[in-house]
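S.K.: Provided below are the primary sequence and the corresponding predicted coordinates.
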Amino acid sequence: MNRTAVLRRPPRYRGWALAAAVLAFAVFPAAEPRAVVHKDDTFITAQTAGILTIEGGECFTDPAYSSRAGEVVVLYRPCEERADNQSYAFLHAAEGPWDRPALVSFAWDGCGRDFTRRWGSRESSGLDYYPILPTEETWADGDRDVMCAVYRPGEQLTRSMVPLLR
């Protein structure tokens, strides 16, 4: 018996294998790489529709126009269902008059310290963060909370990124 003949796939199956591979790519196309979005303290604000419904540890989408809502919104999304961001901390700013530069500094410093405590550096973790700030209008209504959000540049989250702190 010729062992080589036994180990080779019979020619009639080659066509089926090729057809199956083509069908697999048609039904399950390869994920296209996502553009790296620069997320800073203006990317989402307290006035972005939907952001005030996001609680600590919850994941959510990047802002996008919703024809149903007629405005740009963010939506809650379970982290396991390919979310764009996850809230990981809330900071409470001190009372006082609206001062955007001071608030920006407070937010980046506070979110940065918490990020480093949880994940270390941006480089080693592959993650990045940004603060979501009150606006002058929400500040006038008494909003003093800054949300810190974590994300994976160029990719979506497929699980919760928030580690348990000891």
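M.R.: Perfect, I can see it now. From a predicted model like this one, the values you see are computed outputs, not experimental measurements.

S.K.: only C-alpha atoms for contact and neighbour calcs from this point on.
M.R.: Will do.

S.K.: Setting the sequence-adjacent residues aside, check what's closest to residue 126.
M.R.: Nearest residue to residue 126, sequence neighbours excluded (Cα to Cα, 6 or more residues apart in numbering): residue 152, at 6.4 Å.

S.K.: Now the element after the lengthiest helix in the chain, going C-ward?
M.R.: Under DSSP state H, the helix in the chain containing the largest number of residues is helix 100-119. Sequence-wise, the next helix or strand downstream of helix 100-119 (DSSP states H and E) is helix 122-125.

S.K.: centre of the chain versus stretch 100-118, how much separation?
M.R.: Mean-position distance between stretch 100-118 and its chain equals 18 Å (Cα atoms, centre = their mean, to the nearest Å).

S.K.: show me the contacts for the closest residue in space to residue 52 that isn't next to it in sequence.
M.R.: Leaving out its chain neighbours, the residue that sits closest to residue 52 by Cα to Cα, 6+ apart is residue 46, at 6.7 Å. By Cα atoms under 8 Å, 6 or more residues apart in numbering, the contact list for residue 46 reads 52, 132-135, 138.

S.K.: try this one next to it:
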Amino acid sequence: MSIPPPPSPQQPHGPYQPSQQQPPQGPYGPPAYPQGPEYQPWAQGYSPYNRPAPVNGFAITSLVLGVLCCLPGLGLVFGLIALRQIRRRGERGAGLAAGGAVLSGIGLALWALMLATGGASSFWEGVKEGAREGANSSMVKGECFDAPGGRLSGGGGVVTGVPCSGEHDGEVFASFRLRDGGYPGDESVSRTADERCYGLRDTYAMDAWAVPDDVDVYYLTPTERGWRAGDREVTCVFGNVTEGANLTGSLRNDATVLDADQVAYLRAAHILNAAVESAPEADRVEDDMRGHKAWAGRISAALDGQARSLRGHRWPGAAREPVTVLAADLDRARAEWAKAARAADADAFYRYYDTGLRLLDPRKGVPARRALGLEATPPAGGGGARDDAGDGGSDDGSGMAV
């Protein structure tokens, strides 16, 4: 309708009253009123008369399935149904339906190719393996867990984190990344993991006397398929060597749980540990005389470094005397190992070796350990225990400090 003109000065304000006189005609017939004031156009509000046509639901579904490529066959069917409904109902979404149908058709062709070549099976195996590796690689230092079937060797699967205070299958003590590049092979990866994990165990469990004799090192390494997906992580864990046996309580004893004096004592002991573990592969001196003499030289230097480190620390009153006595024993052992390093033949080497070995009796470290509040019971015969002047024995039962 038209808006009435404002009242003239002679016309009283109030509701518009049409005149009895016929209004003037415009040039084309309609009544011509004086032009009123300008108004802003109407803003669009809710009106059933300006609502756009709806988007077809099958078109949206088809596009989603086509993009995700999860059910390509269904996405193609939905796209064709959507195009038919859009033409019949006048709905929107023809572009969505067409795009979904094309993508779903491509996905369906790829799935058919994978099934024909066996690629689908490999794909799903990769997905499952990636899920396992992703779950395992999320383990962090200090976390305890249970493994599938309670086994840390010879199996995979997803581990379950549990409190360290209770029983558990394993405890993570370190992790590291392998170098980028092509996959070096299973043997190379395992060898690197073995060397690095054994080298890192002392950083987490500094006091080897506190580690039970039935505990050993295990590790989780990336597979070739995981390597192609970017996995380079090696996870090092402690576990029980007895099948079906568990760990109870955390094995962690480092600077986070030990005091400064305990850490200083154990760090001095690790100087000798590193040298002892560098022994040549040949068990018999006659098979590698040069290698054994070089090894004896490294032990002699390590004993000197250990004694210097012990003397350089300010020990609490109760530990001062036993640590001084221990340092003197290390000096005597060092002299024998130095002679072994200069031995003219195997017989001379064995003579100095035996004397130096006796001076590394693990019981010599007990008084100092007891004064410092460390574990004071030497590990049982030669189970690979380490530390101090002969803290434990070698695997050959020699009583050698490791």
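M.R.: Ah, there it is. Since we're looking at a predicted model, the values are computed, not measured.

S.K.: picking up where we left off before, which of the contacts of residue 46 of the first structure are buried?
M.R.: 132-135 (16 or more other Cα atoms under 10 Å).

S.K.: From what I see, residue 153 of the first structure and residue 128 are in contact.
M.R.: Yes: contact status for residue 153 of the first structure versus residue 128: in contact at 6.8 Å, counting by Cα atoms under 8 Å.

S.K.: what does the residue nearest to residue 126 of the first structure align to in the second structure?
M.R.: Under the alignment (TM-score structural alignment), residue 152 of the first structure pairs with residue 240 of the second structure.

S.K.: Please tell me how far residue 55 of the first structure sits from residue 14 of the first structure.
M.R.: In this view, residue 55 of the first structure and residue 14 of the first structure are 53 Å apart by Cα to Cα, to the nearest Å.

S.K.: More neighbours: which of those two?
M.R.: residue 55 (16 against 11; other Cα atoms under 10 Å).

S.K.: which stretches of the stretch 251-400 of the second structure form helices?
M.R.: Applying DSSP state H, counting those that start in this stretch to the stretch 251-400 of the second structure gives helices spanning 260-276, 289-311, 317-341, 346-358, 366-372.

S.K.: Next, format those as a markdown table and append distance to residue 175 of the second structure.
M.R.: A markdown table is the format used below for the helices of the stretch 251-400 of the second structure (distance: least, Cα to Cα, whole Å):
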| stretch | distance to residue 175 of the second structure |
| --- | --- |
| helix 260-276 | 20 |
| helix 289-311 | 27 |
| helix 317-341 | 34 |
| helix 346-358 | 34 |
| helix 366-372 | 30 |
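
S.K.: can you put those in a markdown table and add distance to residue 75 of the second structure and mean neighbour count?
M.R.: Compiled in a markdown table, the helices of the stretch 251-400 of the second structure are given as follows (distance: least, Cα to Cα, whole Å; neighbours: other Cα atoms under 10 Å):
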| stretch | distance to residue 75 of the second structure | mean neighbour count |
| --- | --- | --- |
| helix 260-276 | 63 | 20 |
| helix 289-311 | 70 | 21 |
| helix 317-341 | 77 | 20 |
| helix 346-358 | 77 | 17 |
| helix 366-372 | 72 | 19 |
